[in-house]
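Student: sequence? don't have it. structure:
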């Protein structure tokens, strides 16, 4: 399983990496020194039910939202993988970044960017199983009809997990300060 946060292939020690981005912009991913080789040959698909964004709701307060399809069907995000071998005696290490695009108009009031959603018809091109230009996929986001709903601030804590994290909540009860977790 890849590690969350893209580590450049030239980094010797992942923990000491200067940057570990979790996202790569669709507009620059192919030409980027950091992401370009992974975009060329190590693209992946990441199935999710939804993703989270934080929307300012008052001065100093943000509300987490889950964003997903209105029909609750799974979403497939486009990503890239970095392969690193810190030393010839060590196993290959994988890390991952999700590609982002400008957010669809329906979601732009929550966040200006959104993950690249890839429809099933494009999976084989994206994965390089058939010939085709994956760059064209970057220009379209096949998210379908998307919805957003406020969720618990527990999504902002790494120790919490479970299906209840995607359940809707009242906004006033869940707002968190921008300085940290609730």
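Tutor: Received, thanks. Please read all numbers here as calculations on a predicted model, not as lab measurements. Numbering: from 1, shown residues only.
Student: okay, CA-based contacts and neighbour counts for the rest of this
Tutor: Fine.
Student: which stretches of the chain form strands?
Tutor: Counting by DSSP state E, one finds strands in the chain at the ranges 3-4, 23-25, 43-48, 50-58, 61-69, 75-84, 93-102, 113-115, 146-150, 176-177.
Student: could I get those as JSON lines with distance to residue 167?
Tutor: Listed next are the strands of the chain as JSON lines, based on distance: least, Cα to Cα, whole Å:
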{"stretch": "strand 3-4", "distance to residue 167": "24"}
{"stretch": "strand 23-25", "distance to residue 167": "25"}
{"stretch": "strand 43-48", "distance to residue 167": "15"}
{"stretch": "strand 50-58", "distance to residue 167": "11"}
{"stretch": "strand 61-69", "distance to residue 167": "9"}
{"stretch": "strand 75-84", "distance to residue 167": "17"}
{"stretch": "strand 93-102", "distance to residue 167": "24"}
{"stretch": "strand 113-115", "distance to residue 167": "20"}
{"stretch": "strand 146-150", "distance to residue 167": "8"}
{"stretch": "strand 176-177", "distance to residue 167": "17"}
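Student: buried residues in the lengthiest helix in the chain, which are they?
Tutor: Across the chain, the longest stretch assigned as helix under DSSP state H is helix 36-41. Going by neighbour count (16 or more other Cα atoms under 10 Å), the buried part of helix 36-41 is 37-39.
Student: out of those, who's nearest residue 83?
Tutor: residue 38 (8.4 Å; Cα to Cα).
Student: the closest one reaches residue 80, doesn't it?
Tutor: Yes - assessed by Cα atoms under 8 Å, residue 38 is found in contact with residue 80 at 5.8 Å.
Student: how about the nearest residue to the residue most central in space within the chain, chain neighbours excluded?
Tutor: In the chain, the centroid-proximal residue (Cα atoms, centre = their mean) is residue 98; its distance is 3.9 Å. Nearest non-adjacent residue to residue 98, counting by Cα to Cα, 6 or more residues apart in numbering: residue 79, 4.2 Å away.
Student: residue 123 versus that neighbour, what's the distance?
Tutor: 12 Å (Cα to Cα, to the nearest Å).
Student: presented hereafter is structure B, for comparison with structure A:
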């Protein structure tokens, strides 16, 4: 499970990275955030319904399936397992019709040490660049009150060599060259299943950090250990 992630980039960098046409349409909430938690409202990139162009939308991180009877999902929906995208009643239609890109630059995972202790890790690409988690989104509406919730889930895959040292899943990462294919509205026979794959371990690094406390760049400070303990670099 990936339950926390973050961004350093400001709205200008995000707009340029995703080739968004109008910076004025990028809200301030799309900027830096070092401790993004489930149920918060976060930027995702999707195709606009009317324009067919990339747009930035603010969605809730915890997917509420369109068929849910209440705005609270019946189970944990912050992550969607890659191996269930075509079979799960919660993931199948969003994967076929509503894929999105989730801007990020790092994420956090926890290694169980014992029954009461977990060691947090920060994980990023080796070049520290802005990247995109692969995601799916959905639109839920209460037909009595008219309330609408647009929400998303992050897709997770089997771990790579860097991640498997301390965790059994890793988020799906979509490369910029594949953004158009990932977002495209296509027939079920042309779904981009080949892009649902584990990111190479040699392109990722992980390091131990202190307990997540607050929000800011300090959360990424490595514990005072030998640099050789940074996974994925040596």
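Tutor: Now that the structure is in, tell me what you want to look at. A quick note: this is a predicted structure, and the numbers were derived from the prediction, not measured.
Student: any chance of the buried residues of helix 36-41 of the first structure in a markdown table, with distance to residue 17 of the first structure too?
Tutor: Below are those laid out as a markdown table (distance: Cα to Cα, whole Å):
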| residue | distance to residue 17 of the first structure |
| --- | --- |
| 37 | 18 |
| 38 | 17 |
| 39 | 20 |
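Student: the second structure: which residue goes with residue 126 of the first structure?
Tutor: Aligned against the second structure by TM-score structural alignment, residue 126 of the first structure finds its counterpart in residue 182.
Student: how about the contacts made by that match?
Tutor: Applying Cα atoms under 8 Å, 6 or more residues apart in numbering, we find residue 182 of the second structure in contact with 99-100, 174, 192, 195.
Student: the residue nearest to residue 98 of the first structure matches what in the second structure?
Tutor: Residue pairing (TM-score structural alignment): residue 79 of the first structure is matched to residue 135 of the second structure.
Student: now do residue 114 of the first structure
Tutor: By TM-score structural alignment, residue 114 of the first structure lines up with residue 170.
Student: what's around that match, how many residues?
Tutor: Look at residue 170 of the second structure: counted by other Cα atoms under 10 Å, it has 24 neighbours.
Student: check residue 74 of the second structure too.
Tutor: Residue 74 of the second structure has 11 nearby residues by other Cα under 10 Å.
Student: how about it: what's its closest non-neighbour residue?
Tutor: In space, residue 74 of the second structure is closest to residue 68, 7.7 Å off (Cα to Cα, 6+ apart).
Student: around the equivalent of the one you found over in the first structure, how many other residues sit close by?
Tutor: In the first structure, the residue matched to residue 68 of the second structure (TM-score structural alignment) is residue 11. Residues lying near residue 11 of the first structure (other Cα under 10 Å) number 15.
Student: and for residue 16 of the second structure?
Tutor: Per other Cα under 10 Å, the neighbour tally for residue 16 of the second structure reads 12.
Student: same question for residue 179 of the second structure.
Tutor: 18.
Student: OK, contacts around it?
Tutor: Neighbouring residues of residue 179 of the second structure by Cα under 8 Å, 6+ apart: residue 101.
Student: for the equivalent of residue 218 of the second structure over in the first structure, give its distance to residue 170 of the first structure.
Tutor: In the first structure, residue 218 of the second structure lines up with residue 164, judged by TM-score structural alignment. Residue 164 of the first structure sits at a distance of 14 Å from residue 170 of the first structure (criterion: Cα to Cα).
Student: equivalent analysis for residue 108 of the first structure, please.
Tutor: Distance from residue 108 of the first structure to residue 170 of the first structure, counting by Cα to Cα: 21 Å.
Student: state the number of residues packed around the aligned residue in the first structure for residue 116 of the second structure.
Tutor: By TM-score structural alignment, residue 116 of the second structure lines up with residue 60 in the first structure. Counted with other Cα under 10 Å, residues neighbouring residue 60 of the first structure total 11.
Student: for residue 60 of the first structure, give its distance to residue 177 of the first structure.
Tutor: 5 Å.
Student: thought residue 98 of the first structure was touching residue 26?
Tutor: No - when contacts are counted by Cα under 8 Å, residue 98 of the first structure is not listed as touching residue 26 (9.5 Å).
Student: what touches both of those two?
Tutor: Common contact partners of residue 98 of the first structure and residue 26 (Cα under 8 Å, 6+ apart): residue 116.
Student: which residues touch residue 101 of the second structure?
Tutor: Residue 101 of the second structure touches 44-46, 132-135, 174, 179, 183, counting by Cα under 8 Å, 6+ apart.
Student: and if you look at residue 105 of the second structure?
Tutor: Neighbouring residues of residue 105 of the second structure by Cα under 8 Å, 6+ apart: 5-8, 124-125, 128-131.
Student: what's the match for it in the first structure?
Tutor: Match for residue 105 of the second structure (TM-score structural alignment): residue 49.
Student: can you find the partner of residue 41 of the second structure in the first structure?
Tutor: For residue 41 of the second structure, there is no aligned position in the first structure, judged by TM-score structural alignment.
Student: quick one: residue 41 of the second structure and residue 11 of the second structure, what's the gap?
Tutor: As defined by Cα to Cα, residue 41 of the second structure lies at a distance of 15 Å from residue 11 of the second structure.
Student: sorry, back to before: closest one to residue 32 of the first structure among the strands of the first structure?
Tutor: Per Cα to Cα, nearest to residue 32 of the first structure of the strands of the first structure: strand 23-25, 9.2 Å.
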